[in-house]
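Visitor: predicted model follows, preceded by the sequence.
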Amino acid sequence: MQRLKSRQQFQVVMAGAPVAKTPHFALHSTRLGHAPDARLLFPVADTWLGVLLPKRWARRAVTRNAIRRQIYETARAMAPDLPQAALVVRLRSEFSRKQFLSATSDVLKRAVRAELELLLGRVTTPLPRAQVPETAHAG
């Protein structure tokens, strides 16, 4: 998995509407072959990931850093199922400071991770029917 680093990379991915949303996050995506100057901006055929965490929605740096770590860890765990595309995860609303008192609490981390798994699960490539384990069909 590669990380988006340049402004141009973020602009190309953010140009389109979000492909998936949850209460706190939006996911923007662009296929690598369809991006203008794709070979220059994304030289490696891989999953590219960028994160936008505006101060407007996460005022404290410790909160932004905790959320950023959860995003990268969740994406790393789901990497084999993610498409070869450029993805940007954008925080679009605040996690309530009344509900989550500490920015580093396990409760906040679990809530963020659960929402991210749902968000990224919407763009994962499902296993072909022949490769689905037989135990998944039982009962």
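Guide: That came through, no problem.
Visitor: rest of the way, CA atoms for contacts and neighbours
Guide: Fine.
Visitor: got a list of what the closest residue to Thr47 other than its chain neighbours touches?
Guide: Leaving aside its sequence neighbours, Thr47 sits nearest to Gln84 (Cα to Cα, 6 or more residues apart in numbering; 4.5 Å). Gln84 sits next to 31-32, 45-48 when contact means Cα atoms under 8 Å, 6 or more residues apart in numbering.
Visitor: next one: Gln84 from Ala66, what distance?
Guide: 26 Å (Cα to Cα, to the nearest Å).
Visitor: check Ser6 too.
Guide: From Ser6 to Ala66 the distance is 22 Å (Cα to Cα).
Visitor: what's the answer for Ala114, then?
Guide: Distance, Ala114 to Ala66, by Cα to Cα: 14 Å.
Visitor: can you pull the buried residues of the helix or strand hosting Ala77?
Guide: Taking DSSP states H and E as the criterion, Ala77 maps to helix 61-78. Buried positions in helix 61-78, judged by neighbour count with 16 or more other Cα atoms under 10 Å: 63-64, 66-68, 70-72, 74-75.
Visitor: what's the answer for stretch 40-51, then?
Guide: 41-42, 46-51.
Visitor: take a look at this one as well, against the first:
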Amino acid sequence: MRERSQFDALLRRAPLRKSAHFALHGGAPDATLGELFPGPGHWVGIVLPKRWARRAVTRNLLRRQIYSVAHALAPSQPPLALVVRLRSAFAPGQFPSAASVALRRCVRAELQQLLQGLHRA
């Protein structure tokens, strides 16, 4: 289920956490979010503006890394509805290749730090 109303409801909330490149919006499905996110489990949405990741290869790399890290950490988290939003570009000078191994490692490390221990935030 990926409806605009779900994204809007989560993005209206203040970010739970921020990192150098990402902002994390959302929280546990409560009374206000319950009808938008029925049933138990996790929900992860992604917002990757072309403004910050121009190449489709880079956006796909980011998307795969976000889903991978979120899926790996899901068993240790309570049910959550989250939107991960890219809020700044990765420096092209530091990562000249659109899908380099260095970029993949950097993104993964940043996402793990952003999502780890979220239930304590």
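Guide: All right, it came through fine. Small disclaimer: the values here were computed from a predicted structure and weren't measured.
Visitor: whereabouts in structure 2 does the helix holding Ala77 of structure 1 align?
Guide: Aligned by TM-score structural alignment, helix 61-78 of structure 1 corresponds to residues 56-73 of structure 2.
Visitor: what's the mean deviation for that stretch versus structure 1?
Guide: Taken over the aligned residues, the distance from stretch 56-73 of structure 2 to structure 1 averages 0.6 Å (mean Cα distance after the TM-score superposition for structure 1).
Visitor: Phe10 of structure 1 maps to what in structure 2?
Guide: In structure 2, Phe10 of structure 1 lands on Phe7 (TM-score structural alignment).
Visitor: now do the helices for structure 2: every range, in order, please.
Guide: For structure 2, the helices defined by DSSP state H occupy 4-11, 56-73, 101-115.
Visitor: so which of the ones you listed gets nearest Lys18 of structure 2?
Guide: Each of those was scored for nearness to Lys18 of structure 2 using Cα to Cα, and the closest is helix 101-115 (7.2 Å).
Visitor: the residue lying closest to Ser88 of structure 2 once chain neighbours are set aside and Arg108 of structure 2: what is the separation?
Guide: Counting by Cα to Cα, 6+ apart, His21 is the residue found nearest to Ser88 of structure 2 once chain neighbours are left out, at 4.9 Å. Counting by Cα to Cα, the separation of His21 of structure 2 from Arg108 of structure 2 is 12 Å.
Visitor: okay, those two: which has more neighbours?
Guide: Higher neighbour count among His21 of structure 2 and Arg108: Arg108, with 18 against 15, using other Cα atoms under 10 Å.
Visitor: return the residues in contact with that one.
Guide: Shown in contact with Arg108 of structure 2 (Cα under 8 Å, 6+ apart): 65-66, 69.
Visitor: how about Ser76 of structure 2?
Guide: By Cα under 8 Å, 6+ apart, Ser76 of structure 2 lies in contact with nothing.
Visitor: likewise for Pro54 of structure 1?
Guide: Leu91.
Visitor: what of the one 3 residues further on?
Guide: Neighbouring residues of Trp57 of structure 1 by Cα under 8 Å, 6+ apart: 91-95.
Visitor: of those residues, which ones are shared with structure 2?
Guide: By both residues aligned by TM-score structural alignment, their matches' Cα atoms under 8 Å, the contacts of Trp57 of structure 1 still in contact after alignment to structure 2 are 91-95.
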